[in-house]
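A.B. asks: Sequence and predicted structure are below.
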Amino acid sequence: MMAAPVVRWPQAVEDHYRAAGYWTEETFDSLLHTSVSRFGNAPAVVDDGVVLSYRDLAAEVDALANGLARMGLQKGDCVVVQLPNCHQFVVLCFALMRLGVVPVFALPAHRQTEITAFCRFVQARAYFIADVVGGFDYRTLARAVLAEDGVAAQVVVVGEADGFVSYQSLRQDGVVPCVAQAADVACLLLSGGSTGIPKLIPRRHCDYLYNVRTSVEVCGFGRQTVYLAALPVAHNFPMACPGFFGTLMAGGTVVLAADPGPDTCLELIDRHGVTDTALVPPLVMLWLDAVAADGRLRDRLRSLRCLQVGGAKLVEEVARRITPTLGCRVQQVFGMAEGLICYTRQDDPDALVMVAQGRPMSPADEVRVVDDSDHDVADGAIGQLLTRGPYTIRGYYQLPEHNAVAFTEDGFYRTGDLVRRLPDGSLVVEGRVKDQINRGGEKISAEEVENLLLGHPSVFDVAVVAMPDKTWGELSCAFVIPRGPAPRPLDLTRHLRAQGLAAFKIPDRIQFIDAFPATGVGKTSRRALRDALQAEYFSGPEPEH
């Protein structure tokens, strides 16, 4: 059960948002019913040969929600969902939200460390997985998680259950009523986090649906939209910006891709007439290189209207290649699962779209760019981004001490981003305040990796920092002070894998060093380490790992 209420907006602010029409009494269940009544037999979800109309989707949700209720799940329970891009993910979202059961959306790349922490923190009643994806057996992971103290979740498997509960077996004829209300928490999204295990972001039906609805309006989604969900749909970006929820709200068709690579996605775009999709910058570069190497592939992109790019900053040189190479418009997207979403607009001049990450999508978004003393800086100056508004949370789930630091007294969220604001309100992202590495849109906590490396007997001290990379934006480098003879980098990599760390968090480079540069108060200077990387190490060969 959700052990404590989430941090709410002040009552006067909530009343204002409702009076202004930003928040309604709609829930995700009513979204589904409205779409079924409007779009009926139109195709809603396409997944590897499976095509569900809006009516089919609703029928699947009915059957699964009934089975989940019979399994004993009830309003206020939390579950962990770790599924790939598949139609069962979409069905499960709506079924859980109808019951008022709160999903924590784990990423497919998460492993034992993260999943165990999620299950313990929310006292998860169930854990939903696929059987085997990309050669990785999630049932083996589930057994390892269940062996941990404080984990007592039922495991539900899409595919071969192998002793667990079969997803298919849960489908039961009948309809259970929606018990969720607009003010209830619909789901818990993951923060990128800079302090270890990702923090949980409570998104209520009212604020998250406003996020979806406004994104649909700004991005021009409608019945003609065919949206390719190429990125993992557990991310906020392909889920609600506008993502698959926005596509279903607008009456379009969601096409689910098993992986985001050009070989898979270009064929799906061609086959299904995809009009819109979303990528992170490293994937954009893969697509660009694939089409540049074989010009015939561009014919497969004839239907593509818009490529959204977000999750990490898009370099101007790459942005300028998209339209000439892929033949579609580029839309820059900047935001966070905590709230604020910025888009470039269809009528923005190309000169702006190439360099800016968009402007806030809602007239009710409040944005401040401040110095280290929280004083507002002039437009054009670099400062820290603070924001609040009708879809930006006022606190993380059950983290009161962290909330006191992450939010100002008057409710502005400290995003940790360094930005410049242009005269039209567009934001240009200049970096991060927090010690967090943004590896192609996947956020890595330096502290989490450092703590695990410190558990190796040959490691005396360690500092993990970002290093610039033309493809990924940032990669991670671990500076290690060894205890005695330096171990092989491969030994440290194997140690991290044995601890159950997600693959994207494994340092891309491990560099041994005699001592760390220090600040005036004796702390390790990460800025000095980054400078050292640029000055000394970038020209060297890549180490073995």
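C.D. replies: Great, that's in hand. Residues are numbered from 1 along each chain as shown.
A.B. asks: Only C-alpha atoms from now on, for both contacts and neighbour counts.
C.D. replies: Noted.
A.B. asks: Distance of A257 relative to H87?
C.D. replies: A257 sits 10 Å away from H87, going by C-alpha to C-alpha, to the nearest Å.
A.B. asks: take the one below as the second:
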Amino acid sequence: MPTPITEHTVPWPEADVTRFTEEGLWAGAAIGTLLREVADRDPDATALTDGTGLRLTYGELADRADAAAVRLRGLGIARGERIVMQLGNSWEFVVLLLACLRAGVVPVMALPAHRRAELTYLAVHSEAVAIAVPDRTKDFDNQRLAHDLAADVRAATGAGWRVLVAGDDIEPGSVDLRSLCGPPTDRAGFDMPSPSSRDVALFLLSGGTTGMPKLIARTHDDYAYNARASAEVAGVTSESVYLVSLPAGHNFPLACPGILGVLLAGGRVVMLPSPEPVRAFATIAAEGVTHTAVVPAVAGRWLERAAEHGAGQLASLRVIQVGGARLADELAYKVKPVLGATLQQVFGMAEGLLNFTRLDDPAETVCTTQGRPLSPFDEIRIVDEQDRDLPDGQAGLLLTRGPYTPRGYYRAAEHNARSFTDDGWFRTGDICLRTPEGDLVVAGRDKDMINRGGEKISAEEIENLVYQLPSVSQVAAVAMPDPLLGERVCLYVVPRAGETVTLEEIRGQMESAEVARFKFPERLVVVEELAWTKVGKIDKKALRADIADRLKAELPGGV
């Protein structure tokens, strides 16, 4: 049997539980219970649509979630057990998520791009008993991989392994997820006890800098507050229509306000597989979308599309949130004039703290800062390397704690000792400055991470994979600037004497290791030696400067 979650989570201090409950921040009810209450108030309002033509009212969505919760129990998946969710942006994702939140089953939010390496790690580390996948994603057989994981997971955890599949091609041994998430077939009613509001609701993934991502345990109390408060600051109401085109398993489109925040407000969620501009614009027009969230690379593509073809299809769009990475100021200033919607910059992390520009902020604040904390109970500090507080206007390391920032990662004592102070401050790894008005400006990262279009890539993970090649003596993975994605992966490699190393060879090694393709390096620089600091560490700062200079030299005119 899987280990109880409580054995490996860092509990909220009781003083904080009391304070956040008394202040009305924490509702004291499970998210599934809160959503059922919304559905009962207005069961005929439309809650969910997707590209298949399916439209579910709140009553239908809640009934399906309740029925699916009962069916999960019928499969032997019990309260507190974990299920890896690797589903695309579909109605099945939403129904299964809500079913888990009702039943107390804990989803582990994998991403569509994850492959064997990541999924095996997530399943083993969380001691998952099941996985939910699409049958295929383009030419990739997700279902076959899910079954192939069974032996490794069982050997490591001793747990059972169920494969739930959404699609038309359901293999023997798989559970048909569409049937599991279908309408109730008997009207006996939902008779399962609700989870405690202090239970873990789901696991989000960190943008880990050291190997595989860490698991972030979000409770019903803190995550419901995260979603509800985000909906308020984004101006989401029961009249709002929210387009989900980023991968729904990310914190941003899931609860900032995302799917959960919009549903808790009684609005309508529209699921779309991708933010590709042609289809996204058409969907916004057809569904009357009022709010959506994108990363900077998508914002850039949308701006290009609107500049070339006009923004007439975006007439209903009132708010476009941009987050996941720093949005260049010059692009920020174009959003309102070109797309017609109000820009809301969002800077945050799955570990908790969220910052938003406000909808009534002046244009300069909206376009040149990443906003201020969501909650009046969020605490932030900007400190130097000795944890000494710095004055406004001076960049330093961002520390935070608050009502939706947990106090530690799951099963990660060593990471927790480094990432959290004894009095509960989380070391975010971000370098920021605070303006006199209280807004944050993101200046970079102090950790060894590459942010490719909002997907966080651990340089250490890439380096460990490349070191498996016998031709490689030394390797350093660094971020290289990119106008579309913000950053891409660049490798500096010192070959062994008499050996050669090619980018194709390295990418082949990573493909054999079955890691997500977004982690594949996109440039290789072969050098005789790496840059080193005075204390004997690889000088990543010098390497990042070097690749930036190389890119500049390749521009027309060498500038």
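C.D. replies: Thanks, I have it. As the structure is a prediction and not an experimental result, all values here were calculated from the model.
A.B. asks: tell me, what's touching A257 and H87 of structure 1 both at once?
C.D. replies: D47 (C-alpha atoms under 8 Å, 6 or more residues apart in numbering).
A.B. asks: so what corresponds to G207 of structure 2 in structure 1?
C.D. replies: Using TM-score structural alignment, the partner of G207 of structure 2 in structure 1 is G192.
A.B. asks: typed the wrong thing, it's L122 of structure 2
C.D. replies: By TM-score structural alignment, L122 of structure 2 lines up with F118.
A.B. asks: List the buried residues of the host helix or strand of its match.
C.D. replies: Per DSSP states H and E, F118 of structure 1 falls inside helix 112-122. Neighbour counts over helix 112-122 of structure 1 (16 or more other C-alpha atoms under 10 Å) mark 112, 114-122 as buried.
A.B. asks: Now find how far off-centre it is within its chain.
C.D. replies: Between the centre of helix 112-122 of structure 1 and the centre of its host chain there is 17 Å, according to C-alpha atoms, centre = their mean, to the nearest Å.
A.B. asks: coming back round to it: tell me how many other residues crowd the match of G207 of structure 2.
C.D. replies: Number of residues near G192 of structure 1 (other C-alpha atoms under 10 Å) recorded here: 22.
A.B. asks: repeat for D360 of structure 2
C.D. replies: Residues near D360 of structure 2, counting by other C-alpha under 10 Å: 10.
A.B. asks: what does the one 10 residues further on give?
C.D. replies: Burial of Q370 of structure 2, expressed as a neighbour count using other C-alpha under 10 Å, amounts to 28.
A.B. asks: Structure 1: which residue goes with that one?
C.D. replies: Per TM-score structural alignment, Q370 of structure 2 is aligned with Q357.
A.B. asks: Confirm that that match sits in a helix.
C.D. replies: No - residue state for Q357 of structure 1 (DSSP: H, G, I helix; E, B strand; the rest coil) corresponds to coil; a helix is not indicated.
A.B. asks: Could you check how far it is from V428 of structure 1?
C.D. replies: Counting by C-alpha to C-alpha, the gap from Q357 of structure 1 to V428 of structure 1 is 6 Å.
A.B. asks: Please identify every residue contacting each of these two.
C.D. replies: By C-alpha under 8 Å, 6+ apart, no residue touches both Q357 of structure 1 and V428.
A.B. asks: element containing E448 of structure 1?
C.D. replies: Assigned by DSSP H and E, E448 of structure 1 belongs to helix 446-453.
A.B. asks: what range in structure 2 matches whichever helix or strand comes after that helix?
C.D. replies: Sequence order places strand 459-469 as the next helix or strand after helix 446-453 of structure 1, per DSSP H and E. Under TM-score structural alignment, the match for strand 459-469 of structure 1 in structure 2 covers residues 472-482.
A.B. asks: Equivalent analysis for stretch 380-399 of structure 1, please.
C.D. replies: Aligned by TM-score structural alignment, stretch 380-399 of structure 1 falls on residues 393-412 of structure 2.
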